[in-house]
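1. okay, predicted coordinates and the sequence, questions at the end:
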Amino acid sequence: MKKVAFIFPGQGSQSVGMGKPFFDENETIQTQFQKADALLDTPLTTYMFEGPEETLTKTEHTQPALLLTSTAIASLLNEAGVKPAMVAGHSLGEYSALVAAGALTQEDALQLVQTRGRLMEQAVPDGQGAMAAVLGLEVEQIEEVLQQVRDNGVVVEVANYNCPGQIVISGSQEGVQQASEQLKEQGAKRVMQLNVSGPFHSSLMKPASEQLEQALEQASIKDAEVPVYANVTAAPVQSSSDLESLLVQQLYSPVRFHETLQNMMDEGIEAFVEVGNGKVLSGLVRKVNRRMKTFAIQDPESLQQFIDWYKEDEA
């Protein structure tokens, strides 16, 4: 068997129409989607297939929509006999990774991320938090600027270490604005404000993390069957207590995705399989190592192409 890693996308990868190609031709997927609508008491499938986009992009809808799509595709991979050697997810995607690793049920994960989305929305009043992507500057330069801005008494921190030359910052509106101006002066190619509803992965999320901890304690998290590379540490984890603790920390800690990808590559992975909507993570993999083989599974055709490759040596 080939040695593959599954990676699961986070917020920002959603789009109207997501998951529909699988739903249209697979009864198992139809059942999963219908159960999710009932469980969450939300017409999630309608938002996913028909929009409107502004409804789908509300955090409390986006998070379960992405998780449902990713975990539904992962269940089809499992049915086809594909077993990942390890898994990881970007932010929200870590919950999908835990489902694929057998640490969470799809039902528990859906309820958790709906709660997580609501808590993230409520943590900071609308318009008071912000995030921005910084392109083309070294990490050390960015962190130096952020420290100078924090010395002025405002909050701004690194939220995502995505790949070489792409860092996301998060904090108060004022903090992100001050940092953005200074980073441009320092030579950043671009600093782009992100269309998000809050300062995710910053210390401003700590109040939400305390409430999330209560929800996680009520969910049944098991030991993972395969290593899950955690956002907070970029290291493999399998014990349920560690997984739970890291999910709490994840809300206010930076996502160390570049390091995660590198650590997984160091384990001799033959391919990364992006399981879910979009191709954002596949792009990040190529920026870390352009020779690395990637698959992005978001419709039945790309699923079959990957399965054919995975099983080609079995004949």
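-> Great, that's in hand. Not measured: the values here are computed from a predicted model.
2. please count neighbours and contacts with C-alpha atoms only from this point.
-> OK.
3. mind listing the helices for the stretch 101-250 of the chain?
-> 106-123, 139-150, 173-185, 206-218, 240-250 (DSSP state H, counting those that start in this stretch).
4. for residue 27, find the nearest of these.
-> helix 106-123 (16.7 Å; C-alpha to C-alpha).
5. and residue 271, how many neighbours?
-> Residues near residue 271, counting by other C-alpha atoms under 10 Å, number 18.
6. scratch that, residue 24
-> 10.
7. now do residue 290
-> The number of residues near residue 290, taken as other C-alpha under 10 Å, comes to 11.
8. same question for the one 3 residues further on.
-> Other residues near residue 293 number 15, with proximity taken as other C-alpha under 10 Å.
9. residues contacting the residue lying closest to it once chain neighbours are set aside?
-> Nearest non-adjacent residue to residue 293, counting by C-alpha to C-alpha, 6 or more residues apart in numbering: residue 271, 4.7 Å away. Shown in contact with residue 271 (C-alpha atoms under 8 Å, 6 or more residues apart in numbering): 3, 4, 5, 292, 293, 294, 295.
10. 6 Å - rerun?
-> When the contact criterion is C-alpha atoms under 6 Å, 6 or more residues apart in numbering, the partners of residue 271 are 4, 293, 294.
11. where does the last one land in three-state SS?
-> If I follow you right, that is residue 294. Per DSSP: H, G, I helix; E, B strand; the rest coil, the secondary structure class of residue 294 is strand.
12. so it sits right up against residue 272, yeah?
-> Yes - applying C-alpha atoms under 6 Å as the test, residue 294 and residue 272 come out as touching, 4.8 Å apart.
13. settle it for me: which of these two has more neighbours?
-> Neighbour count, other C-alpha under 10 Å: between residue 294 and residue 272, residue 272 has more, with 25 against 21.
14. rewinding a little: hey, which of the helices of the stretch 101-250 of the chain is tucked in deepest?
-> Comparing the helices of the stretch 101-250 of the chain on average neighbours per residue, with mean count of other C-alpha atoms under 10 Å, the densest one is helix 106-123 at a mean of 21.
15. second structure for comparison follows:
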Amino acid sequence: MDIKTASVALIFAGQGNPTIGMGADLWDINNTTKAIWDCASDISGTDIRRVCLKGPMNKLVQTTNQQVAVTAINATLYALCRDRLDEARITGSCGHSVGEYAALYAAGAVTLDDLFRMIHFRSRLMDELSKVNKGAMQAVKGIDYSSMAALIADSGIGVDISCDNSRRQQVIGGTVVALREMTEVLMAQGIETTKLGVSGAWHTRLMDDGVQQMRDFLANIAIQTPQHEVLMNVTGEPVTDPAEIKENLALHLTHTVKWTASMMRFLSQPSPVTFVEVSNKAYLGHMLNDFDGFSPTMALHCRKLSDTHGDL
């Protein structure tokens, strides 16, 4: 594929893969990157640079820190590659879980200050709910959404599908006890599971009490019509109306991340598409290997944008 003629789809990472030192090569590159990390620290009230650099891991993994850190990295990497992208060729953007907020920022729907205000509120709300309704999440490999949903229904175990990542990977969430029971069911069928490095059961019923609180907070945030399509997690479809965007961000707390639907929409476009992954470390591009019609030449990590391929 000629990446200089293909449309560009920006895909932004979420949390779940924190590493000590992440972002350390980004925050002091220029005045723009410094401003992003200053904004993240000022609004969150945490020296997010220090948390990323020093940890400890049990602090970095806390959603109040991890969400801010991931968003700072996403916003910084986007700022660094923005000038090398032909914006006219950006067909859309999509962010996985908390990455959805960076996707909206990249589309000009929210300001930098409001981006971090939303992340700060969201992460604190989710952290509070996770302490009341304790839970965890596990990745499940080798299974599609329908099969996973059927297994859950047949078992009667109270877990939810948090993320429909691909036709070969789901993420489930629930209480520790429920996840243990579901893991036994999956293991009996030879299905592999991996615990995720998060501090709660995101996108599940355990977050239900936060939906109205999120609605109330977002009522005071100015969201503009995106400058390009943003495929939202709740629907897997592009949404342009600011009021509908806000509602989806509120429902986002309890609804499945429909990543499969979003990626299939990009792949079904009549013109070729190049996926530019915006993340600390590539993993969203790897998941695309599970999709029909995708080849590795269609994905590019933002860190390689300038040194490997030049302008897009």
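-> On my side now, so go ahead. Everything numeric here is computed off the predicted structure, so don't read it as measured data.
16. on that earlier part again, any chance of TSV for the helices of the stretch 101-250 of the first structure, columns distance to residue 196 of the first structure?
-> Below are the helices of the stretch 101-250 of the first structure laid out as TSV (distance: least, C-alpha to C-alpha, whole Å):
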stretch	distance to residue 196 of the first structure
helix 106-123	10
helix 139-150	20
helix 173-185	12
helix 206-218	16
helix 240-250	17
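17. circling back: name the nearest of the contacts of residue 271 of the first structure relative to residue 163 of the first structure.
-> residue 294 (15.5 Å).
18. now the residue mapped onto the closest one from the second structure: how far from residue 287 of the second structure?
-> Counting by TM-score structural alignment, residue 294 of the first structure lines up with residue 299 in the second structure. Distance from residue 299 of the second structure to residue 287 of the second structure, counting by C-alpha to C-alpha, to the nearest Å: 11 Å.
19. residue 219 of the second structure too?
-> 35 Å.
20. tell me which residue is most central in the second structure.
-> The second structure has residue 96 as the residue nearest its centroid, 2.4 Å off, counting by C-alpha atoms, centre = their mean.
21. that residue reaches residue 13, doesn't it?
-> Yes - with contacts counted by C-alpha under 6 Å, residue 96 of the second structure reaches residue 13, the gap being 5.4 Å.
22. what touches both of these two?
-> Common contacts of residue 96 of the second structure and residue 13 (C-alpha under 6 Å, 6+ apart): none found.
23. disregarding flanking residues, what is the spatial nearest neighbour of the match of residue 294 of the first structure?
-> residue 275 (4.6 Å).
24. aligned partner of that neighbour in the first structure?
-> So, by TM-score structural alignment, residue 275 of the second structure is matched to residue 272.
25. so where's the longest helix in the first structure?
-> When the first structure is parsed with DSSP state H, its longest helix is helix 59-79.
26. after superposition, how close is that one to the second structure?
-> Average distance, helix 59-79 of the first structure versus aligned residues of the second structure after superposition (mean C-alpha distance after the TM-score superposition for the first structure): 1.4 Å.
27. check stretch 106-122 of the first structure too.
-> Looks like 1.2 Å for stretch 106-122 of the first structure (mean C-alpha distance after the TM-score superposition for the first structure).
28. which residue range of the second structure does that stretch align onto?
-> By TM-score structural alignment, stretch 106-122 of the first structure lines up with residues 112-128 in the second structure.
29. with stretch 85-96 of the first structure instead?
-> Going by TM-score structural alignment: stretch 85-96 of the first structure matches residues 91-102.
30. who touches stretch 90-98 of the second structure?
-> With C-alpha under 6 Å, 6+ apart, stretch 90-98 of the second structure has contacts from 7-14, 103, 228-231.
31. what separation is there between residue 154 of the second structure and residue 105 of the second structure?
-> Applying C-alpha to C-alpha to residue 154 of the second structure and residue 105 of the second structure gives a distance of 41 Å.
32. got it, and residue 135 of the second structure?
-> Applying C-alpha to C-alpha to residue 135 of the second structure and residue 105 of the second structure gives a distance of 30 Å.
33. what does residue 140 of the second structure give?
-> 30 Å.
34. residue in the first structure matching residue 35 of the second structure?
-> Checking TM-score structural alignment: residue 35 of the second structure goes with residue 31.
35. what helix or strand is its match on?
-> Taking DSSP states H and E as the definition, residue 31 of the first structure sits inside helix 27-40.
36. just give me the neighbour total for residue 101 of the second structure.
-> So residue 101 of the second structure, with other C-alpha under 10 Å, has 27 neighbours.
37. one more: residue 40 of the first structure?
-> Neighbours of residue 40 of the first structure (other C-alpha under 10 Å): 16.
38. and it? What does it align with in the second structure?
-> Residue 40 of the first structure maps onto residue 44 in the second structure, by TM-score structural alignment.
39. how near is that match to residue 24 of the second structure?
-> Counting by C-alpha to C-alpha - residue 44 of the second structure and residue 24 of the second structure are separated by 18 Å.
40. list the residues that contact the residue nearest to residue 302 of the first structure when sequence neighbours are not counted.
-> Leaving aside its chain neighbours, residue 302 of the first structure sits nearest to residue 296 (6.9 Å; criterion: C-alpha to C-alpha, 6+ apart). By C-alpha under 6 Å, 6+ apart, residue 296 of the first structure lies in contact with 273, 274, 279.
41. and the helix or strand hosting the first one against the second structure, how far off on average?
-> Secondary structure assigned from DSSP H and E places residue 273 of the first structure in strand 271-275. Following superposition, strand 271-275 of the first structure is found to deviate from the second structure by 0.7 Å on average (mean C-alpha distance after the TM-score superposition for the first structure).
42. thanks again, I'm all set now.
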